[in-house]
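Fold the following for me, if possible:
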Amino acid sequence: MTFHVGQVLEGVVTGIQPYGAFVQLDEKHQGLIHISECRSAFIHEIGDEIKVGEPIRVMILDIDLYSHKISLSRRTVLDGYDKAPLDIENVKQEHKYIQHHYWTNQHLEIGFDTISKSGQSMINEALERLHQ
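Here you go, the predicted model:
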């Protein structure tokens, strides 16, 4: 199943922490409802609001492109924002040309083979710098 921002779906609460609740969306994906996204009013204990095992309707707020973590909101569904029209094509267009810079170079295929093949050139380069 592919997910997108603004999508409303039903899941099952699988865990509760002081900062939020984990929701199983399908057999492979789960997301987190931060405590601030449970409802519009202040919540002292999230366990008083949401129980493990209960079905829950949520809206997808964000999908992190690097970690693939899904941020969810129950508040938007309770407040009726899920009924407001959302132009998904415009949302996709807005994010189409954004460059994401990660702290790692995940796009490179670096492994032990690459190091072993280029090891001698790396040693030679280091020796040249040392003798300068």
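
For the rest of this, base every contact and every neighbour count on C-alpha atoms.
Will do.

Helices along this structure, start to end?
Here the chain has its helices, by DSSP state H, at 46-49, 75-78, 88-94, 112-131.

Let me know which of those helices is tucked in deepest.
Mean neighbour count (mean count of other CA atoms under 10 Å) peaks for helix 75-78 among these, with a mean of 19.

ok, now which ones touch the residue most central in space within the chain?
The centre of the chain sits closest to Lys69, judged by CA atoms, centre = their mean, with a distance of 2.2 Å. Lys69 is in contact with 31, 63, counting by CA atoms under 8 Å, 6 or more residues apart in numbering.

Cys38 too?
Cys38 makes contact with 46, 49, 73-75, according to CA under 8 Å, 6+ apart.

how far away is it from Lys92?
26 Å (CA to CA, to the nearest Å).

Alongside the first, I'd like the structure of this one:
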Amino acid sequence: MTLAAGNILEGTVVNITNFGAFVEVDGKTGLVHISEVADSFVKDIRQHLNEQDKVKVKVISIDDNGKISLSIKQANVQKKSVKPVEFDWGTDRSTNKVGSVNFEDKISKFLKDSEEKMQDVKKHQEFKGKNSKNRS
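The predicted model follows:
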């Protein structure tokens, strides 16, 4: 397969630096930036790669100067099959229950609790404000 943007190829890690790994692909060397090594945050690239490792890489780009940008994480992305959610449109939503309490009851309880907490916060702020004035 030729070296072109979008192609997925196998290469060999030839050098590792703090900012990425140089991978040889089709006789040319490209850079896998540290942000393109894994899906999770990579602090130390040496925990993920070693020199002479065989890796599958995706060619991200080749600039005018011949610099090749590669990605290991994009090469390993597998398409997930998205299964549609089954929903029964025939049910009346107003009678749908979440657990043993319906939605309206949960909202009412939430609003009541929120109002009580806000009153407590306001009382605390007023109390703090009065005490700071008395000290002056």
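
Got a TM-score for the two of them?
TM-score of the superposed chains, computed with TM-score structural alignment, normalised by the length of structure 1, equals 0.57; 79 aligned residues with a CA RMSD of 1.4 Å.

Of all the helices of structure 1, which one comes closest to Leu25 of structure 1?
Of all the helices of structure 1, the one in closest proximity to Leu25 of structure 1, counting by CA to CA, is helix 75-78 (15.5 Å).

Show me what Ser71 of structure 2 lines up with in structure 1.
Alignment note: Ser71 of structure 2 maps to Ser73 in structure 1; criterion TM-score structural alignment.

ditto for Lys128 of structure 2
By TM-score structural alignment, Lys128 of structure 2 lines up with nothing at all.

Could you list the buried residues of the helix or strand where Lys128 of structure 2 lies?
Taking DSSP states H and E as the definition, one finds Lys128 of structure 2 inside helix 103-135. By neighbour count on 16 or more other CA atoms under 10 Å, the buried set for helix 103-135 of structure 2 is Phe103.

Equivalent analysis for stretch 19-37 of structure 1, please.
Within stretch 19-37 of structure 1, the residues that count as buried by 16+ other CA under 10 Å are 20-25, 30-37.

What's the end-to-end length of it?
The straight-line separation of the ends of stretch 19-37 of structure 1 (CA to CA) is 10 Å.

Check stretch 42-54 of structure 1 too.
Termini of stretch 42-54 of structure 1 sit 21 Å apart (CA to CA).

cool, stretch 22-40 of structure 1 as well?
First residue to last in stretch 22-40 of structure 1 (CA to CA) measures 19 Å.

Equivalent analysis for stretch 40-60 of structure 2, please.
19 Å.

Provide the contact partners of it at residue level.
3-21, 34-35, 37, 68-76.

Among the residues you listed, which are located in strands?
Judged by DSSP state E, the subset of the contacts of stretch 40-60 of structure 2 located in strands is 8-17, 20-21, 68-71.
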